[in-house]
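Peer 1: Sequence first, then the predicted structure:
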Amino acid sequence: MSSASYSKFQVKNFDPRTLTWWKSKRLQIDMDPPYQRRGRLWSTADKAYLIDSILNGFDVPKIYLADFTWSDSKLNKRRLPYAIIDGKQRFEAIFDFFDGDLVLNADFVLRSDPALKLGGLGYRDLQRQFSAVAEEFDNFHLHVMSVFAETEEPINDLFVRLNRSKALTGAEIRNAMGGPVPEMLREIASRDFFIENVRFSVTRGQDLNTAAKFLLFESLEELQETKKSTLDKFVQRAKAAPSAERSNLELAARRVVDVLRDMESVFLPKDQLLASAGIVPVYYWLVRSLSPKQQNRLRAFLVKFEDLRRKNRELLKEKPDSDKIDGQLVEYDNYNRSTNDQLSHVGRFRILKERFGD
């Protein structure tokens, strides 16, 4: 990457501000910029523990904000003064406490006055009954860092560096890599299929991960290995791709969206068939290969197929020498143990297509 990408990149201390001040500015903070983790990952106890730390005067880790008050930056897509880079969960916990959506843990102890019974109380309770404690919270100063940048690359790089110790998923790291692919994946993951149909959790970017597999298949027009290293290289390579290759990626992304429209019709809301992310790329390729008339009977076939697999596994366990064991279903189960291998994708698709028929 050229030094010009970092020509104007600076991190400095934000002027000290109270929690009350930040609450007044909450609508001026973009809490969901492209590189961000999905929100609401902290448990209620985790968030209450942060409030405990604030009230007891413990240090709270720095929060990093992209600061757009210095210029009319092209990065400021939502036209807000600030965008969160690191610290979203902390801000959410603080705002939840202010809003009354969070209370202190039952075992909370105020170090400066242990005799006070504050466990289970919310912010408004403190205002009414223990105003001095509420004022301590109001006037607490967060340590916030302002980040100035002209391009997205250093902000993405900073986000990944700050979260290196937090076990980011592959999808979260790829989402912060920059280039054309992450934006395409976010668009694909915003489709109703991922919002309405899938049953697997998407809180740690599993939808982005699955979207990357779809786009990889379409860009090469065949089933591929979908391990983390392969998907990472796919995203990185696209950053330096010539315009013709980028155009091909855009066409591939459109094809993905077209297939997802079909999948939205095939599968039910929160479909049990989509409880595991590992099988979804195979279903994608299967739907892609079928005519609209064939797609109409696909779900019924898959339900019956899964029932046969379950019965076959039970028979294999109870009577491993039985001549009624379906060897092809055993083969499918073996493929299903390594869901990101190319051989697994190809093998499962072949078996499903053969059994589905014309």
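Peer 2: Noted; the coordinates are in hand.

Peer 1: CA only for contacts and neighbour counts going forward, please
Peer 2: Fine.

Peer 1: what about residue 245, which SS state?
Peer 2: On the three-state scheme (DSSP: H, G, I helix; E, B strand; the rest coil), residue 245 is labelled helix.

Peer 1: Now it: closest residue in space that isn't a chain neighbour?
Peer 2: Using C-alpha to C-alpha, 6 or more residues apart in numbering and skipping the chain neighbours, the partner closest in space to residue 245 is residue 238 (7.9 Å).

Peer 1: and what of residue 353?
Peer 2: Nearest non-adjacent residue to residue 353, counting by C-alpha to C-alpha, 6+ apart: residue 286, 7.1 Å away.

Peer 1: second one coming, line it up with the first:
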Amino acid sequence: MENVFVVRPFSTTSIGWWYAERDQLDLSPPYQRKSGVWTQKDKAYLVDSIINGYDMPKFYIADFSYASGDLNTSGRPYAVIDGRQRFEAIFDFLDGRVPLNSDIRYLADNSIRLGGMTARDLEREHGRILKRIESFNLSVMSVITNQADRINDLFVRLNKSKPLTGAEVRSAMSGEIPTYIRTIAAHDFFARYVGFSNQRKQHENVAAKLLLIEHRGGFVETKKTNLDRFVAEALLTESEFSYTASTVQENLDQMSRVFGQGNALLRSSGMLPVYYWIVRNHIGVPQLGTLLKDFERFRADHVTHPAVVAFNAVSRSTNDELSYRVRYSVLSQFVEAGGVLDASDFVMPV
């Protein structure tokens, strides 16, 4: 028999179909890594994504249903090349071994509480949601081959690439928010003024934070989970984001004038949301850019000053709401005091 290597889409199949046929699927072929890589929380998070309609990467299956051979060590018609952890997560949930995470939110109806529920609980209390899981269609690629080295090579290639960053995932999501994020990230401020790389869409990551903060009207946590939920929930609301996006861009115009090119303060992204809010609320302050530079010198020269102590204490957790509020408060007081902030005048942020 001549060498064969064909990769083509498997006929569309739902989770319910794969679950019913799970005894026909070899999850442990020789090239697979061991199971147990995912925690219970990881598995439940995947089910959360399915319930809320998120897409997931393709599965790759060695398809021996056309012609079996030496590669088919288990005698089953299918063997997993890529997607074992996801299959195991789905099967474990439907078998009742994995409950949903306590912080799950059902985006289609926030009044429904699903935290801690198993598949049996869903069947009893929310049958429609369980049906939604079972009818979810997986994107599966069928690999037909009699060459072990080609399967091994495919497995290595699929698992060697870097995982997507949060910004890359959000960029691929639907709705208007990803478009606004990309537009903001293309602003001249990011192209010419900031000093950090955009190799993996770091500019879009900061743009998403600015858009979220502007939309909320104040500081909130800007970790990946919160940014992803912002993009997802925007699809379910009738909020108008064009005004918010244009406000962000107008403030970036102001930031370009305040900081200028080559400013060392813009070498990293952690302070960008704080600077954004400072410029937004203090644009009328004379020599604002100079005062922001002066604060860095003040930090270096007055390490025991209560303002500096408070600022430094929260600076490691740059995406936390408290960190934003404390850093903004300290910097605001310094700016409003004209760069001369006595310890007795400093008001500790709460």
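Peer 2: Done, it's in. The structure displayed is predicted, hence computed values, not measured ones.

Peer 1: one step back: in the second structure, point out the residues matching the helix or strand harbouring the residue nearest to residue 353 of the first structure.
Peer 2: Element membership for residue 286 of the first structure (DSSP states H and E) is helix 280-289. The counterpart of helix 280-289 of the first structure in the second structure, using TM-score structural alignment, spans residues 272-281.

Peer 1: Quick one: distance of the matching stretch to the chain centre.
Peer 2: Put simply, stretch 272-281 of the second structure sits 23 Å off its chain's centre (C-alpha atoms, centre = their mean, to the nearest Å).

Peer 1: and it, how far from the first structure on average?
Peer 2: Its matched residues in the first structure lie on average 0.3 Å from stretch 272-281 of the second structure after superposition (mean C-alpha distance after the TM-score superposition for the first structure).

Peer 1: now swap in stretch 328-335 of the second structure and tell me
Peer 2: Aligned to the first structure and superposed, stretch 328-335 of the second structure gives a mean residue distance of 0.7 Å (mean C-alpha distance after the TM-score superposition for the first structure).

Peer 1: Whichever helix in the second structure runs longest vs the first structure - mean distance after superposition?
Peer 2: If you go by DSSP state H, the second structure has its longest helix at helix 242-259. For helix 242-259 of the second structure, the mean deviation from the first structure after alignment is 0.7 Å (mean C-alpha distance after the TM-score superposition for the first structure).

Peer 1: For that helix, name the packing helices and strands.
Peer 2: For helix 242-259 of the second structure, the elements it packs on are helix 176-185, helix 202-216, helix 272-282, helix 288-301, judged by 3 or more C-alpha pairs under 8 Å, 6 or more residues apart in numbering; DSSP states H and E.

Peer 1: Just give me the neighbour total for the residue nearest to residue 353 of the first structure.
Peer 2: For residue 286 of the first structure, the count of nearby residues is 19 (other C-alpha atoms under 10 Å).

Peer 1: what's the distance between it and residue 270 of the first structure?
Peer 2: Taking C-alpha to C-alpha, to the nearest Å as the measure, residue 286 of the first structure falls 19 Å from residue 270 of the first structure.

Peer 1: again, but for residue 192 of the first structure
Peer 2: Remark: distance between residue 192 of the first structure and residue 270 of the first structure (C-alpha to C-alpha) = 11 Å.

Peer 1: where do the strands sit along the first structure?
Peer 2: Under the criterion DSSP state E, strands of the first structure are mapped to 9-13, 17-18, 29-30, 63-67, 82-86, 141-142, 144-149.

Peer 1: so which of those comes closest to residue 347 of the first structure?
Peer 2: Closest approach to residue 347 of the first structure among the strands of the first structure is made by strand 82-86 (41.7 Å; C-alpha to C-alpha).

Peer 1: Read off where the closest one ends up in the second structure.
Peer 2: Using TM-score structural alignment, strand 82-86 of the first structure corresponds to no residues of the second structure.

Peer 1: re earlier: nearest to residue 294 of the first structure, of the strands of the first structure?
Peer 2: When these are compared (using C-alpha to C-alpha), the closest one is strand 29-30, at 44.2 Å.

Peer 1: Where in the second structure does the closest one fall?
Peer 2: Under TM-score structural alignment, there's no match for strand 29-30 of the first structure.

Peer 1: Quick check: the aligned residue for residue 50 of the second structure in the first structure?
Peer 2: For residue 50 of the second structure, there is no aligned position in the first structure, judged by TM-score structural alignment.
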